[in-house]
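Enquirer: Return atomic coordinates for the entry below.
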Amino acid sequence: MADKREWKPRKIGVSIGRLTYIPTGSGELYYLRLLLNYQKGCCNYDNVKIVNGFIHKTYKEACYAIGLLADDKKFIDAIIESNDLASGNQLRRLFLTLLLMNIMSRLDEVWNKTWKLLSDDILYQKRKEFVLPEMSEMHCSLFQSLTPEQVDVYENIMTAVLSKVGASSGIASLLLLGGKLAHSTFCIPLLINEESTCNIPQGSLRAKLLIKTKLIIWDEAPMINSLRFEALDRTLRDIMRVESEENALKPFGNKVIVLGGDFRQILPVVKNGSKYDIVKATLNYSKLCKHCKILKLTENMRLKSHTSMQSQTEIKEFSDWILHIGDGDMELNELGQGMIEILEENLILDVEQPLLQLVEFVYPSYINNVTSDGSFDDGAILCPITECVDQVNEFILSLIPGSEITYLSSDSPCEPEEQENA
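Expert: So this is what the prediction gives:
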């Protein structure tokens, strides 16, 4: 009775009350409700978990012992069968889907019988990530005893010890082993001024990574505005103060940084900037330049890949000629302009059809190889003048009907600021 707060036996049936609905995703509370529909004469919570005289640790195990939960063999078989066609990453996605659906009765049993398949490529991924071909399962077992945050710190420290390579452009970062864009690595702001710093809080995981880092290599450095180097300098000075207060007074917080690149190549792009603005944005204009030690590469590694002495000689002569132009070792007028004498072996002379000869030189036997895969992958014709481009395109189209031309032009709709951050 409601007023006396007592149970009144039902006239029909054996139930004395109604259990509140519990959703299946409620964990142990759901399994407790499930047991209460079958266990009789229970006086406390431990009695509910007794099945055939044995007290189970959890309500879920008791439900499984009674037979209230379905067998997980079908899920185990699904993962095993998928292993023949799916990758390790796809298997883990399947397992994650089963977890989100909350349809497995005993997760530990499914995991114990399939974990080797689910983690089959983990060792390979860690070997590639840490650049440690000899890495074994013993090394990987270390992660099992760490918290997620400790794993992040350990991975960052491992990466730092092996050294990290940054690059100013996306293409350069792809060509470097373990390379990353400098903007993402150091959290450099896009809108920058003389007082900007990188978005790396003191004590963060990225800050701990930089503290452990022994060497930073920044490729294509001449392309970047010097304000970004100065922002990194201020950030590293602040971060490295935790190691020693003297680091706050040293360039880049006393870190060793290698800035690679060639000043003969493109300089920083300054939107609507004058010549003075561009020069002011260069690295050698920065106050950090006085702390730099200039080291020049003296050995052409490309020459070592050619066994023929004639090939080595030709490449060296061409390289010296290019460097001669880049260094400005020629007679120039007051505007910095001069005449460049092109080597005779680089010219097409005394031919009736110079464009045909040019195409034949870049794409040998192009008529016979036009349908072959990759026949045009190893060569390109670059034209600095629009009229020349049109002539070459029309000529190639006349030789190869149905072909298409891909333009690589400096007249790009991309704004200079976007080019700099690309």
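
Enquirer: all contacts plus neighbour counts: C-alpha atoms, from now on.
Expert: Noted.

Enquirer: Report the secondary structure element holding the residue nearest the centre of the chain.
Expert: With distances taken as C-alpha atoms, centre = their mean, K180 lies nearest the centre of the chain, 6.5 Å away. Element membership of K180, judged by DSSP states H and E, is strand 179-181.

Enquirer: Could you report the neighbour count for I79?
Expert: Residues within reach of I79, counting by other C-alpha atoms under 10 Å, total 21.

Enquirer: doesn't S163 make contact with the residue nearest to the centre of the chain?
Expert: No: taking C-alpha atoms under 8 Å as the definition, K180 is not a contact partner of S163, at 11.8 Å.

Enquirer: can you give me the end-to-end distance of stretch 122-138?
Expert: 13 Å (C-alpha to C-alpha, to the nearest Å).

Enquirer: Over to stretch 356-367?
Expert: 12 Å.

Enquirer: which of the residues in it are buried?
Expert: For stretch 356-367, a neighbour-count test (16 or more other C-alpha atoms under 10 Å) marks V359, Y363, Y366 as buried.

Enquirer: what residues does that stretch touch?
Expert: Residues outside stretch 356-367 that contact it (C-alpha atoms under 8 Å, 6 or more residues apart in numbering): I348, V351, S375, F376, G379, A380, I381, F395, I396, L399, I400.

Enquirer: Selecting buried members of those residues in PyMOL, what would you type?
Expert: Remark: buried members of the contacts of stretch 356-367, expressed as a PyMOL selection using 16+ other C-alpha under 10 Å:
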select buried, resi 396
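
Enquirer: Before we compare anything, build this one as well:
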Amino acid sequence: MPRKQGSPVAACLNLFKSNALGRLFTVNPRHGVLYLRLLLVNVTGPLSFQDIRKVNGQQYPTYKDACLALGLLEDDNQWECMLAEAALNCTAIQIRLLFAIVLTTCFPARAQILWENHKDSMTDDILHQHRIRCHDLTITFSDEMYNEALIAIEDLCIVIANLPLSNFGMNSPNRTASDLMNTEMNRELQYSTVEMAAIVARNVPLMNEEQRTIYDRIMLAVSAGQGGFFFFDAPGGTGKTFVISLILAEIRSNNGIALAVASSGIAATLLDGGRTAHSVFKLPLNIQNNPDAVCNIKKQSSMATVLKRCKLIIWDECTMAHKHSLEALNRTLKDIKNSDKLFGGTLLVLSGDFRQTLPVIPRSTYADEINACLKSSPLWRNVEKLQLKINMRVQMLQDPSAETFSKQLLDIGDGKVAIDETGYVKLPTDFCTIADSQDTLIEQIFPDVHTQYINHEWLAERAILAAKNVDVDNLNLKIQMLLPGNLVSYKSIDTVCDDSEAVNFPTEFLNSLDLPGMPPHNLQLKVGSPIILLRNLNPPRLCNGTRLVIQKLMKNVIEARILNGKFRGENILIPRIPIIPTDVPIQFKRLQFPIRLAFAMTINKSQGQTMSVCGLDLRTPCFSHGQLYVACSRVGKPSSLFVLAKDGLTKNIVHAIALRD
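Expert: Coordinates of the predicted model:
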């Protein structure tokens, strides 16, 4: 039968050619031929049905065994291989954290067996400490040492998922019930009162008058103990983080509890003890669709005890939060504290800048964004506004161009820059350096990257920002190719959550889905590449938005070093974890490392981060409120900002209603 699709073949009537030899039909996952189909999709150029079962020179007896060897199927044995691999290369502390992450995110079926097989590598440092303490190198592993390691793992599981080891099919360590219940409390009371007092004594005198007024107002509310609701309005460079850090230190110096949360992972890493609001308050993932939501915090839990005793909650970068999040927190605190007062009588300080981006609502309109904004919540009428206006970054630089730059930034954020008849604004000539091509922009931000990439401080202080994920992905792959070394590919295992839908959504279709907030199916990496974490694995160390640099690429685990925040310089292990998207009609699961490359990142993902050098790829203009302001305000002077935009023209979306008091 002649082809009906493709391009015509010369001199052959009704004959068409294409690059497809045939079609692979979908099969039911219960059918044994599924494994052959997976191999045909993923193996390049097999010579025979026998040859297709050969992996790295080893012949496998069945198609399923070959699929397992290629990592095309989920199997509990992958956790065995991962822990064995980690034991050869990493420390016991790293392996315990890795095991805790696997328990809390992957729920392995044989968790107790995994522990029994690898408990020595997870207890090695404890054995070493005992030998040094007793001056006896002949001491061997004991049940007490294993129990100590299990307690450390359980503490991590409670921090990550608020669940003890017994919830993961493991034997509970020997510890008191009160010790288990007090994990959250111990975390918030771990700060040295002496160190906190020293921070306060050293830095409070450095405040300007504006900062001191706000500091005193909030501390007065803390002392009164009657609660309160404040919004701390502070553009970039005015010292917001400085003031917040001192307020936290003052409360902690008196052994009080002060919670620091942020709407973005990057912002959370800048605060001592900071975590994302979603991880601390256990907010529902689909909060935008749930106007009556409450936080997933049980009234008798250790987190509830912390909230009862908490003197202050500071929520940074609050402008990114959906109003339903604030309302859910209000309901939860009222319930936990048995109080009808606003937020149950807890003092809440929101901080941020409404010139920045508003909550991200998929496929939203202007009205949807405004309706989701905190200012649209009925709670907002109770807020007391505090404001910083003096740009301390400008004063410290003592650079006239930085002062002009600061004023130009505010004009962009306030929507005061003139818009032409096409809806574009022209960036001032003294505001930034205009790049004439993508290659030029890359060279300006990452000069000599093939040699400089080993300098992690250099790498941490720069990035290219773009409005859309597709532009970010293209930039990342292009810059990574400039690094020396071999490219390592990690392919995800994608499966539908409902087996009955497997015939409708074949594996290669799921593989083709590249969704925001999820790792790609084919993750290509090099040692030395910066990456960004896409999930909260161990807050505050490992938050959604934490930037890291790859140290080692192993088959089943990746070792990376934290680039930013309080924990920069620490090496951690990242496993594959299952990720289920919440905003697509197809319910499917992707088992992949929860990371993406981070030479470039989206503007929204960069919010809260300060850089020394920043590039903007604005060939695709900004499309939502505050994006241009956020992108440009990552740096403090015009010589640090490089923009790729034809003739310096771009869009500046500002919703004036979001800026009104």
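
Enquirer: Please state their TM-score.
Expert: The TM-score (TM-score structural alignment, normalised by the length of structure 1) is 0.52; 284 aligned residues with a C-alpha RMSD of 5.4 Å.

Enquirer: what about the counterpart of Y285 of structure 1 in structure 2, how many residues close to it?
Expert: Y285 of structure 1 maps onto S376 of structure 2 when the alignment is built from TM-score structural alignment. Summarising burial for S376 of structure 2: neighbours were counted as other C-alpha under 10 Å, giving 15.

Enquirer: correct me, but S376 of structure 2 touches A367?
Expert: No: using C-alpha under 8 Å, S376 of structure 2 is not in contact with A367, being 10.9 Å away.

Enquirer: Farthest pair within the contacts of stretch 356-367 of structure 1?
Expert: V351 and S375 (24.9 Å; C-alpha to C-alpha).

Enquirer: Distance of the residue nearest to the centre of structure 1 relative to I322 of structure 1?
Expert: According to C-alpha to C-alpha, K180 of structure 1 and I322 of structure 1 sit 30 Å apart.

Enquirer: re earlier: can you tell me what part of structure 2 the strand holding K180 of structure 1 aligns to?
Expert: Using TM-score structural alignment, the residues of structure 2 aligned to strand 179-181 of structure 1 are 274-276.

Enquirer: Then I217 of structure 1 would be within a helix, right?
Expert: No: I217 of structure 1: not assigned to a helix; according to DSSP: H, G, I helix; E, B strand; the rest coil it is strand.

Enquirer: Residue in structure 2 paired with it?
Expert: When structure 2 is aligned by TM-score structural alignment, I217 of structure 1 is paired with I314.

Enquirer: And C414 of structure 1, by the same measure?
Expert: Match for C414 of structure 1 (TM-score structural alignment): P516.

Enquirer: and its match, which of the three is it?
Expert: Applying three-state DSSP: P516 of structure 2 is coil.

Enquirer: Please tell me how far the nearest residue to it once chain neighbours are set aside sits from M481 of structure 2.
Expert: Leaving aside its sequence neighbours, P516 of structure 2 sits nearest to N469 (C-alpha to C-alpha, 6 or more residues apart in numbering; 6.9 Å). Here N469 of structure 2 is placed at a distance of 19 Å from M481 of structure 2 (C-alpha to C-alpha).

Enquirer: Between those two, which has more neighbouring residues?
Expert: More crowded of N469 of structure 2 and M481, by other C-alpha under 10 Å: N469, with 18 against 15.

Enquirer: where do the helices sit along the stretch 201-350 of structure 1?
Expert: 205-212, 226-239, 275-280, 309-326 (DSSP state H, counting those that start in this stretch).

Enquirer: out of the ones you listed, deepest packed?
Expert: Ranked by mean neighbour count, those are led by helix 226-239 with a mean of 22 (mean count of other C-alpha atoms under 10 Å).

Enquirer: what's the burial count for M339 of structure 1?
Expert: 9.

Enquirer: what's the matching residue for it over in structure 2?
Expert: For M339 of structure 1, the aligned position in structure 2 is V425, judged by TM-score structural alignment.

Enquirer: From what I see, its match and K416 are in contact.
Expert: No: under the criterion of C-alpha under 8 Å, V425 of structure 2 is not in contact with K416, lying 10.1 Å apart.

Enquirer: Could you check which helix or strand contains A84 of structure 2?
Expert: With DSSP H and E as the test, A84 of structure 2 turns up in helix 77-89.

Enquirer: Output the contacting helices and strands for that helix.
Expert: Using 3 or more C-alpha pairs under 8 Å, 6 or more residues apart in numbering; DSSP states H and E, the elements in contact with helix 77-89 of structure 2 are helix 92-106, helix 111-134, strand 557-562.

Enquirer: N42 of structure 2 versus the closest residue to A197 of structure 2 other than its chain neighbours, what's the distance?
Expert: Closest residue to A197 of structure 2 apart from its sequence neighbours, by C-alpha to C-alpha, 6+ apart: S253 at 5.0 Å. To N42 of structure 2, S253 of structure 2 is 58 Å away according to C-alpha to C-alpha.

Enquirer: Turn the helices and strands packed on helix 77-89 of structure 2 into JSON lines, columns for mean neighbour count and distance to P8 of structure 2.
Expert: Compiled in JSON lines, those are given as follows (neighbours: other C-alpha atoms under 10 Å; distance: least, C-alpha to C-alpha, whole Å):
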{"stretch": "helix 92-106", "mean neighbour count": "22", "distance to P8 of structure 2": "51"}
{"stretch": "helix 111-134", "mean neighbour count": "16", "distance to P8 of structure 2": "59"}
{"stretch": "strand 557-562", "mean neighbour count": "22", "distance to P8 of structure 2": "49"}
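
Enquirer: related to what we said a few turns ago, tell me the one among the buried residues of stretch 356-367 of structure 1 nearest to N254 of structure 1.
Expert: The closest of these to N254 of structure 1 turns out to be Y363 (C-alpha to C-alpha; 51.5 Å).

Enquirer: tally of neighbours for S512 of structure 2?
Expert: For S512 of structure 2, the neighbour count with other C-alpha under 10 Å is 12.

Enquirer: The one 4 residues further on now?
Expert: When neighbours are counted by other C-alpha under 10 Å, P516 of structure 2 registers 13.

Enquirer: cool, and F263 of structure 1?
Expert: Residues lying near F263 of structure 1 (other C-alpha under 10 Å) number 16.

Enquirer: any idea what sits nearest it, other than its immediate chain neighbours?
Expert: In this structure, F263 of structure 1 finds its nearest non-sequential neighbour in P222, 5.9 Å apart by C-alpha to C-alpha, 6+ apart.
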